[in-house]
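In: Following is a predicted model, sequence given first.
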Amino acid sequence: MIVAFQFWAFVFFFLFITLSAHGEDLLSCDSKSPSASGYRCDRNVHLLQCGTFGILRTNSLYDSLFNLSSYLGINQYLLREANGFSPDTEFLATDQPLIIPLDCKCIGGFFESELRKTTTKGESFYSIAQSLEGLTTCKAIQEKNPNVTPWGLSEKTLLSIPLRCACPSPQEITLRTKLLLSYPVKQGDTIAALAVSFNTTVDRIIDVNRRSQGASFRTNGLSPASTLLIPLEGKPKLGSFTKPQQPNLGYPAASIASSKIHKKKTKMRMMRVYIAVALVVFVAIFALPAVFLFYFLKRKGDILSKERDTELQKLSLSVRTTSEKKVSFDGSQNDLDGQIIDATPHKLFVETYTIEEIKKATEEFDSSNLIEDSVFHGRISGKNLAIKQMETSSISKIDFGLFNDAIHHHPNIIRLLGTCVTEGPDSFLVFEYAKNGSLKDWLHGGLAMKNQFIASCDCFLTWNQRLRICLDVATALQFMHHIMDPVYVHRNIKSRNILLDEEFKAKVGNFGMARCVEDDVAKGYLAPECLKQEIIAPSIDIFAFGVILLEVLSGQTPIRIRNVTEGEDEVALSEKIKVILESENVDELREWVDSALGENYSFDAAVTLANLARACVEEEPSLRPNAGEIVKKLSRLVEEKLLEGEEQLIISESSCKPLFKAEATSTSM
C-alpha cells in the first residue's frame, strides 16, 4: 500500500514538474538554460556600466518600503523618488509594480545589479528567485554565493543577489534607447501589449532581446518567471504599465478582459488534463519497473549516506591549525593549548595555512611586498591576498564567531579568509586583498603608494568617488549597528581601515578585531566619551566616521600640526569644522575643501557633507545621527547627482588610472 502511494505521488510530482518546467526551469538551481546566469556582456560591444531600472511586483515578503529596505537592501529614498511616493508612503498593495533603480555592471561576462539580501529562516535560493519573479535565478544566486548552502537558510544570512539587467550598446543609444528596463514576465503578457504599455515598438523589443538572449529568445508564448528587456527613451513611469491601454470596441473593458482570461484558463486547464492522462498511461505501462528500482537504490543509498554523515560529523568537530592543534573559532578566549574545543554551530569561512605557504606567498616577507606596517601582499593559488602579521597571543582576541555565512559576504566589509597560527611569537591573518589600497593612501599618500602598489602620486579621488566611498562606509556601519544582533561596535574606524577594491568600492577593514585594537585607536578619531568615561557604543563609530567625512572633504589628516612662535600646536579636524561653520564664511569653507578637486564638485553638496560631519562629531553622543540616518542623507546626495544627469557615481576609474604592481593586477580578487 505504501509503495503504491509513493508510486502515485511520484507520478503526480513528475506531471507537475513536466507541466510547469517551461516557466520554472529558468529559476531552477539546475537550470541548463544559457540565460540562467543573466544577460551576457561584451566589452567590445556594450557599455560596461549604466544606471537602469527593473520592475518588482509586491508580494507577502515585500509589501512595504521597510521590508524592501531591510531584506533587499534597497534604499527607501531611492524607491520613493523612482516611484513618486510621498514621504508618508510605507505599506504597498499586493501585486503592485514597483520601479527599482539598478546599478548595472558587466562582471565576469554577465550583466548584473547586485543587491544585498538579508534572509528569513528557512528560505532557499530557489524561493528567493521565486519571490523576485524572474529578476534573478537560483543558479545566478548560487554562482554569486558559492560557499553558502542553497537550501534551509538561517535567519539574517547576508546574500549577494545578482539581479538581471543589461546596458545598451552605443548603436542602440544612437537609436534613442537610453536604457533597458528589466521586466519580469507575468501570465498573459504579449510583446505587442508591452510595446503599447511602454510606448515602444515590437521590433525594438525583439531586437534587444535577441541581442541579449540569442537563439533562446522566443517571440511567441513568453514564459512567466523569465525576464524581458524593454528599450526605453527615458525613465519609466508607473502609470504607463499599471493600466495597459485597451482598444475601445463599445464593450466594458473589464468584461472583455474577464472573458478572455476565462477562456484562456479553460483552454489551458483542458490541455493539462489531456497531457496528464497521456503521461499517466505512459508511466503506468513503461515506467513502473524503473520506479521500484529507483526506490531500491534510494534505500541502499540512504544507508551509505548516513554512514558517511557520521564520519563527517566526527571530522567537523574542530579546525586544525598548522601545528595540528584544534582551535575553536567561536569567539572564545581559550588558549591554544592543544585541547579539542567544540566547534561553533555556524558555518565558517576561515581557512588555515601553513607558515611555508605564507612565506612562499610573500616571497619570504620581501620588503617589496610590504603594504604598510605589518601587512604584506601575497599570492596563494594565483589569488591576491593581504597577509597581516600579529602576535600569536592576540589571535584569541579575534571574534571568529562573526565570520560565518551571515557576514562573510557583506560587500562593504573586508573578508577574513584564513589564519596561520604558529607556536612562535608571531602568527598571521589572511584577508581579502584591496587592489586600490586604503582611503588614507589616496587622501594623504600612504606607504602603499611609495611601494608602487599605487605608483602615480598624481592620482586623486573625484568628488563622486568620495561621495560613494562615504556611502559605502556608512552602509557597513548601518549593518553593524542596526542589523547585526547583538550590535557590533567596530571601535577603530579610520581612513587607514577603509580599503578600496579595483572598482573603488569601499570596504571596512579590521572587522571582528575590536578587542585587538583597544590601545591602537588613532589620534583624532577617538570620541570624547572614550577619553573621559571609556564608553563603548555605536556613537563612537559615528564620531570616527564624521572625522573620515572631514578628511574626504578637506584632504587633510585628522590632526594637523601647526607651527607657532611658542612651539607646535595641534588642530583637530573635528574642532576646525565647528569654527568654520560657526563663522558662516562661505569663502573660508571653499578654501578648506581639498584643492585637488579644483572646481569639479558641487559646493552645495560640500556644505551638506560638512554639516553632516559636524553633527557626527558632536560632543554629546545623543546629538549624533545614527548610521541609518547617515545612509539616508548620503543616499540623497548620491541620488541628486544622478538626477542632475552628471557622471555615474559608482566609477571604476579615478582622475587617472593607478599603476598597480604587475603581479598584483594579473588576477582579480
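Out: Nice, thanks for sending it over. This structure is a prediction, so every number in the text was calculated from the model and none was measured.

In: all contacts plus neighbour counts: C-alpha atoms, from now on.
Out: OK.

In: Please give the element, helix or strand, for the residue sitting nearest the centre point of the chain.
Out: With distances taken as Cα atoms, centre = their mean, R116 lies nearest the centre of the chain, 4.2 Å away. With secondary structure defined by DSSP states H and E, R116 is part of strand 110-118.

In: returning to that earlier point: test my guess that the residue nearest to the centre of the chain contacts K144.
Out: No. Under the criterion of Cα atoms under 8 Å, R116 is not in contact with K144, lying 11.2 Å apart.

In: tell me, what's touching those two both at once?
Out: Overlap of the contact sets of R116 and K144 (by Cα atoms under 8 Å, 6 or more residues apart in numbering) consists of S160, I161.

In: Would you mind measuring from P289 to I580?
Out: Distance from P289 to I580, counting by Cα to Cα, to the nearest Å: 85 Å.

In: Going by contacts, tell me the helices and strands next to the longest helix anywhere in the chain.
Out: The residue-count maximum for a helix in the chain (DSSP state H) belongs to helix 253-282. Packed against helix 253-282, as judged by 3 or more Cα pairs under 8 Å, 6 or more residues apart in numbering; DSSP states H and E, are the following elements: helix 2-24.

In: putting a second one here so we can go through both:
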Amino acid sequence: MVWVDYDGESRRVRAYVAKNGSRPGVPVLDAPLDLSAVLLGKRAYFGFSASTGVKYQFNCVRMWNMTVERLLDSSTAGRSISGRKIGAAVGVPCAIVLAIGLLAGLYIRRKSKMVAGVTAVDLSAIPGMPREFDFRELKRGTNNFDEKMKLGQGGYGVVYRATVAGEGGRSMEVAVKQFSGANTKGQENFLAELSIINRLRHRNLVKLIGWCHQNGVLLLVYDLMPNGSLDRHLFPRSGDAPSRTLSWEQRYKVAAGVASALNYLHHDYDHVVIHRDMKPSNIMLDAAFNARLGDFGLARALDADKTSYTDRAGLPGTLGYIAPECFHTGRATRESDVFGFGAVVLEIVCGRRNSCCHPAGCSQLLEEAWELHGAGSLLEAVDPRLAGAFDEAEAERLLLLGLACSHPNPGERPQAQAILQILTHSAPPPDVPASRPAFMWPAVLVKGDEEMYTSGSSATCSTVMTSSLLR
C-alpha cells in the first residue's frame, strides 16, 4: 500500500510504502515541493502515471482513496491557510503521481531479488487476457512434465505436449511452453510473449489459449501443431521418427503463409511488431501443413513514432538469421525481420541448414546460392530430395526472393507487402544482381527510416565495405 501526504503549509511531500495495511513511521520519500506557484488559480486533474525505465511490466492500480483536509478561510490565517487549502486540494493527487513513479523504480530495483517479479501482478485482471490455467491441471496434463512429453527445447525453456479440459469438458491436446526458471530474462520473455501474442489475430500465427503463473513457474498454453516445427521436416535429426520429405506444394504454401504472417505484423496490425527471431524452429505446421509463426518471446511492438527496437541487454537472435547491419546498430527493424525471412526461404527451397560461418550475417548456403545465380544455374540449389518434382518457375521465384531478402543493405530488401505480392503471383520476381552486393556502412537509408541507420557520431561515419565472398 502507498500513503502520500502533502503539507501545503510546510511545502513538503511524504510517501510511505508497506506490504500490508499498516502505515510505517518512516517515509520512503520526504522532499520539499511547492505547488502553489504552479497550480494557484488553475484547474487540476487527478491521474496515475509511472515508468519502469528500460524494463517493462504489467502494473495494476487495484484501489485508491484520497482524503482532502478542508480548512476554513479566516482573516487571521492569511496566506498560510490559503496556501494550505490549495496544497491539500490539488497537491495530494499530484503527489500521488510522483509516488507511483517512485514505486515503479523501487519495484524494478527489488525485482532481481524476487523469486518471480510477476508475483505482485494480477494478470487475470488485465482486460482481454486468455484463460488462466491451474498449475495442477497442466502438471497432470504433461504427466508431471515428463521428458517423454517434450516437444522441443530452446534458450527460452521447454515445450511439452499436454491434454487438458476444453470447452464443454472435452479433452484437447495443447502445447505448454515452460520458461526457464524465474530469472529476470525469463520473466521479460514471458510478459513480452503474453502481451503481444494475446492481441494478435491471424490464421498464420500460433494461437494462444491461456497462461499460468503459480509456484514461481511461468507457462503459456498454445494450440498443438500436429506436424511440429518446420526444421524437423527440413533437417531431420537422428533419433527422430522418419517423416516424408515436404513436397514442393507444401514448401511453397509454408513460405507464403509465413510471408502473410510477416505482412500482418509489419503492416496490418495496429502497431508494427518486430519478431526478431525468424527461423524454421519457430515456424509450426498444423494438420494441413499450413505455417503458423510462433515464439514471440523476443518480439516487440513499436510505438507509432518508432521504426526500430534496441535491446540494451545485447543482440538477440540466431547467427545466420541476423541481418548484418544489426551488428553495427544493435537495432531490430522490419528490414532485419525480412533478412531472417530470406534465410528461411532459402532453407525451404534448398533443404539445407543456413549454418553461419561468419558473424557479419553471411552463410555458406547464401554464398553458394549467389554463386549459382551468377553462373546462371540457380535451380541447382533446389533440394535434391525432391528428385526434380517441383515447379521450376516457382522455385526460381522463391530463390530470387530469398536472395533479394538477404541483400546486405537493408534499403534494398523488399518489404513484407511486396513479398506477399510476389508469392501470390501478383507481382513479378524481384530483380537480383548477378553477384552478391558488397555490404556498405552506413547503409542506404530507407525512406521514412532516417534514424535507423546512422552510425552515432560524425567521427565514425566512414564507409565499411565487405567483400561479396567472405571466405
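Out: Arrived safely. What you are looking at is a predicted structure, and each value in this text was computed from that prediction instead of being measured.

In: Quantify their similarity with the TM-score.
Out: The TM-score (TM-score structural alignment, normalised by the length of structure 2) is 0.56; 291 aligned residues with a Cα RMSD of 3.2 Å.

In: neighbour count winner among P289 and I580 of structure 1?
Out: I580 (16 against 11; other Cα atoms under 10 Å).

In: Could you quantify the relative orientation of whichever helix or strand comes after the longest helix of structure 1 and helix 2-24 as an angle?
Out: With elements assigned by DSSP H and E, the helix or strand that comes after helix 253-282 of structure 1 is helix 288-315. Angle, helix 288-315 of structure 1 to helix 2-24, by axes from the mean of the first three to the mean of the last three Cα atoms, to 10 degrees: 80 degrees.

In: Same question for helix 288-315 of structure 1: list its buried residues.
Out: V291 (16 or more other Cα atoms under 10 Å).

In: Point out the other helices and strands that it packs with.
Out: Counting by 3+ Cα pairs under 8 Å, 6+ apart, helix 288-315 of structure 1 packs on no helix or strand.

In: rewinding a little: between the longest helix of structure 1 and helix 2-24, how big is the angle?
Out: 140 degrees.

In: residue range for helix 253-282 of structure 1 in structure 2?
Out: Matched against structure 2 by TM-score structural alignment, helix 253-282 of structure 1 finds no partner residues.

In: Any buried residues in that helix, and which?
Out: A276, L279, V280.

In: Now do stretch 150-159 of structure 2: distance to the chain's middle.
Out: The chain centre lies 18 Å from the centre of stretch 150-159 of structure 2; the measure is Cα atoms, centre = their mean, to the nearest Å.

In: Strands of the stretch 301-450 of structure 1, residue ranges please.
Out: Secondary structure of the stretch 301-450 of structure 1 (DSSP state E, counting those that start in this stretch): strands located at 319-320, 326-327, 351-352, 370-372, 375-380, 383-391, 416-420, 426-432.

In: what's the angle between the fifth one and strand 383-391?
Out: With the same axes, to 10 degrees applied, the angle from strand 375-380 of structure 1 to strand 383-391 works out at 130 degrees.

In: Mean distance of strand 375-380 of structure 1 to its aligned residues in structure 2, please.
Out: On superposition with structure 2, the mean distance recorded for strand 375-380 of structure 1 (mean Cα distance after the TM-score superposition for structure 1) is 0.8 Å.

In: whereabouts in structure 2 does that strand align?
Out: So strand 375-380 of structure 1 sits over residues 159-164 in structure 2, by TM-score structural alignment.

In: circling back: so who does the residue nearest to the centre of structure 1 touch?
Out: R116 of structure 1 sits in contact with Y71, L72, G73, L158, L159, S160, I161, H410, P411, where contact means Cα under 8 Å, 6+ apart.

In: so the aligned partner of D485 of structure 1 in structure 2, which of the three states?
Out: Counting by TM-score structural alignment, D485 of structure 1 lines up with D270 in structure 2. Secondary structure assignment for D270 of structure 2 (DSSP: H, G, I helix; E, B strand; the rest coil): coil.

In: Next, count neighbours for D270 of structure 2.
Out: 15.

In: how close does it sit to R201 of structure 2?
Out: Going from D270 of structure 2 to R201 of structure 2 by Cα to Cα gives 11 Å.

In: ok, now P280 of structure 2?
Out: The gap separating P280 of structure 2 from R201 of structure 2 is 21 Å, by Cα to Cα.

In: who's in contact with the aligned partner of D441 of structure 1 in structure 2?
Out: D441 of structure 1 maps onto R232 of structure 2 when the alignment is built from TM-score structural alignment. R232 of structure 2 makes contact with S281, according to Cα under 8 Å, 6+ apart.

In: now swap in the one 10 residues further on and tell me
Out: Contacts here follow Cα under 8 Å, 6+ apart; on that basis P242 of structure 2 touches P236.

In: The equivalent of it over in structure 1: what secondary structure?
Out: Residue pairing (TM-score structural alignment): P242 of structure 2 is matched to S456 of structure 1. S456 of structure 1 falls in the coil class when you classify it by three-state DSSP.

In: cool, S336 of structure 2 as well?
Out: helix.
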